[in-house]
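Undergrad: When you get a sec, could you give me coordinates for this:
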Amino acid sequence: MSALYRNSIRFFRVIGTIFILQIMGGMLPAHAAEPGTTAPLLTVYKDANCGCCEKWLTHIRERGFSVNAHNINNLYEFKQSKGIPASMQSCHTAVSSQGYVFEGHIPAKFISRFLATPPKDAIGLTVPAMPVGSPGMEYQDKFMPYQVLLLKNDGSSQVYAQVNSLEESVQ
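TA: Below is the predicted model of the structure:
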């Protein structure tokens, strides 16, 4: 084989590989983690019979999070052990690899924002109860405005974000 022929084959292999990688890149979810980065890991504790928790897990996964889900029977005690006051609890609790807690139906974008720049003296975020229209709690086109609250080490909380529309909730 001539050197020109070998170089031509190499050239077309490179072009073909680039083409295939571009096609495969288009198959990734719109909110997937950037190549070369590690998707944030959340370990989620929930009740085995909770359908809205499964919907929330789908929301989180579609936005680039890795998830390990565990069904447990003693959720209330678990939440208390993580410092989540009873008035701030919801149906599931996620714990980041850094130890932060994310209670309830929090939109993924707020978890991402929190993890990028964790506020001082914070243990995590919560969306108490189960507001209609929050991720996992979608029902028709109904929506109830809600707040994402910052949970602090001292047991207090403050508003972290206000969610006023269904579009804001599921982004």
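
Undergrad: Please count neighbours and contacts with C-alpha atoms only from this point.
TA: Noted.

Undergrad: contacting residues for the residue nearest the centre of the chain?
TA: Most central in the chain under CA atoms, centre = their mean is I60, positioned 3.4 Å from the mean C-alpha point. Going by CA atoms under 8 Å, 6 or more residues apart in numbering, I60 touches 107-108.

Undergrad: make it 6 Å
TA: Counting by CA atoms under 6 Å, 6 or more residues apart in numbering, I60 makes contact with A108.

Undergrad: you'd agree it is in a helix?
TA: Yes: the assignment for I60 is a helix, going by DSSP: H, G, I helix; E, B strand; the rest coil.

Undergrad: if I look at it, how far off is P135?
TA: Distance, I60 to P135, using CA to CA, to the nearest Å: 9 Å.

Undergrad: likewise V163?
TA: Separation of V163 from P135 (CA to CA): 11 Å.

Undergrad: Likewise for S87?
TA: S87 is 20 Å from P135, by CA to CA.

Undergrad: Mind checking which of the two has more residues around it?
TA: Counted by other CA atoms under 10 Å, S87 and P135 do not tie: P135 has more neighbours, with 25 against 8.

Undergrad: before we move on, what SS does the more buried one have?
TA: Relying on three-state DSSP, one would call P135 coil.

Undergrad: That one reaches W56, doesn't it?
TA: Yes: applying CA atoms under 6 Å as the test, P135 and W56 come out as touching, 5.5 Å apart.

Undergrad: Can you tell me, leaving aside adjacent residues, what's nearest to L75?
TA: Once flanking residues are discounted, L75 sits nearest to K46: 6.9 Å by CA to CA, 6 or more residues apart in numbering.

Undergrad: To check against the first, give me the structure of this:
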Amino acid sequence: MRRRVLLERFVAIGVSLPGLALTATPKAEVQVFKSRSCSCCAVWAGHLREAGFTVAVLDVRNASVERRRLGMPDRFGSCHTALADGYVIEGHVPAAEIERLLATRPKALGLSVPGMPVSAPGMAVPGRSQPYQVLLIDLAGQASTFASYPG
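TA: Predicted structure coming up:
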């Protein structure tokens, strides 16, 4: 019984023993470009951290400048832009969809949740919900539905 408890503790803290693969593959770092005054962006960054991402928050004067620099068309804009392993992530995209994007690695610019839908991570308002879509933006700037959330 003592060995089992010790092994469980090693697993809980991510220690790897010879011959045993007990650690998970680390997730990509996400760089978030946001306005210093935007609190919902900070909440979204927290959502990513809770999902296991390493997040670097960079306060910028104007997040739309970063969006354009990274090639995301303005029509898919939101309040912040992020970069995850070469993909542009625009707006309040759920961590699960970023994980799926990085696992499948489609030829695309990235993902977007345009605007600021109430139900998206970082935008939750108790008692309110709003359906929204996560869009996959291809290299030509065209969108297709990557995931739908009912709200």
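
Undergrad: Any idea how many residues pack against the equivalent of K82 of structure 1 over in structure 2?
TA: By TM-score structural alignment, K82 of structure 1 lines up with L70 in structure 2. Residues near L70 of structure 2, counting by other CA under 10 Å, number 17.

Undergrad: now L70 of structure 2: how far from C38 of structure 2?
TA: 20 Å.

Undergrad: F10 of structure 2 too?
TA: 39 Å.

Undergrad: higher neighbour count, these two?
TA: The residue with more neighbours, out of F10 of structure 2 and C38, is F10; 15 against 12, by other CA under 10 Å.

Undergrad: In a helix, that one, correct?
TA: Yes: counting by three-state DSSP, F10 of structure 2 is part of a helix.

Undergrad: In structure 1, what sits opposite F146 of structure 2 in the alignment?
TA: For F146 of structure 2, the aligned residue in structure 1 is Y160 (criterion: TM-score structural alignment).

Undergrad: just V134 of structure 2 next, same as before
TA: If you follow V134 of structure 2 across to structure 1 using TM-score structural alignment, you land on V148.

Undergrad: Now the host helix or strand of F114 of structure 1: buried residues?
TA: Assigned by DSSP states H and E, F114 of structure 1 belongs to helix 108-116. Buried positions in helix 108-116 of structure 1, judged by neighbour count with 16 or more other CA atoms under 10 Å: 108, 110-111, 114.

Undergrad: for stretch 41-56 of structure 1, same thing?
TA: For stretch 41-56 of structure 1, the neighbour count (16+ other CA under 10 Å) marks 41-47, 52-56 as buried.

Undergrad: distance between the helix or strand containing V134 of structure 2 and the chain's centre?
TA: For V134 of structure 2, the host element (DSSP H and E) is strand 132-137. The chain centroid and the centroid of strand 132-137 of structure 2 are separated by 13 Å, computed with CA atoms, centre = their mean, to the nearest Å.

Undergrad: what's the mean deviation for it versus structure 1?
TA: Compared with structure 1 after the fit, strand 132-137 of structure 2 shows a mean deviation of 0.6 Å (mean CA distance after the TM-score superposition for structure 1).

Undergrad: got the angle for that strand vs helix 95-104?
TA: Angle, strand 132-137 of structure 2 to helix 95-104, by axes from the mean of the first three to the mean of the last three CA atoms, to 10 degrees: 30 degrees.

Undergrad: hmm, back to that, where's the match of V134 of structure 2 relative to E62 of structure 1, distance?
TA: 20 Å.

Undergrad: Which one's more surrounded, those two?
TA: Per other CA under 10 Å, whichever of V148 of structure 1 and E62 has more neighbours is V148, with 22 against 17.

Undergrad: how close does P131 of structure 2 sit to G151 of structure 2?
TA: When distance is defined by CA to CA, P131 of structure 2 is 4 Å away from G151 of structure 2.

Undergrad: er, V65 of structure 2 actually
TA: To G151 of structure 2, V65 of structure 2 is 30 Å away according to CA to CA.
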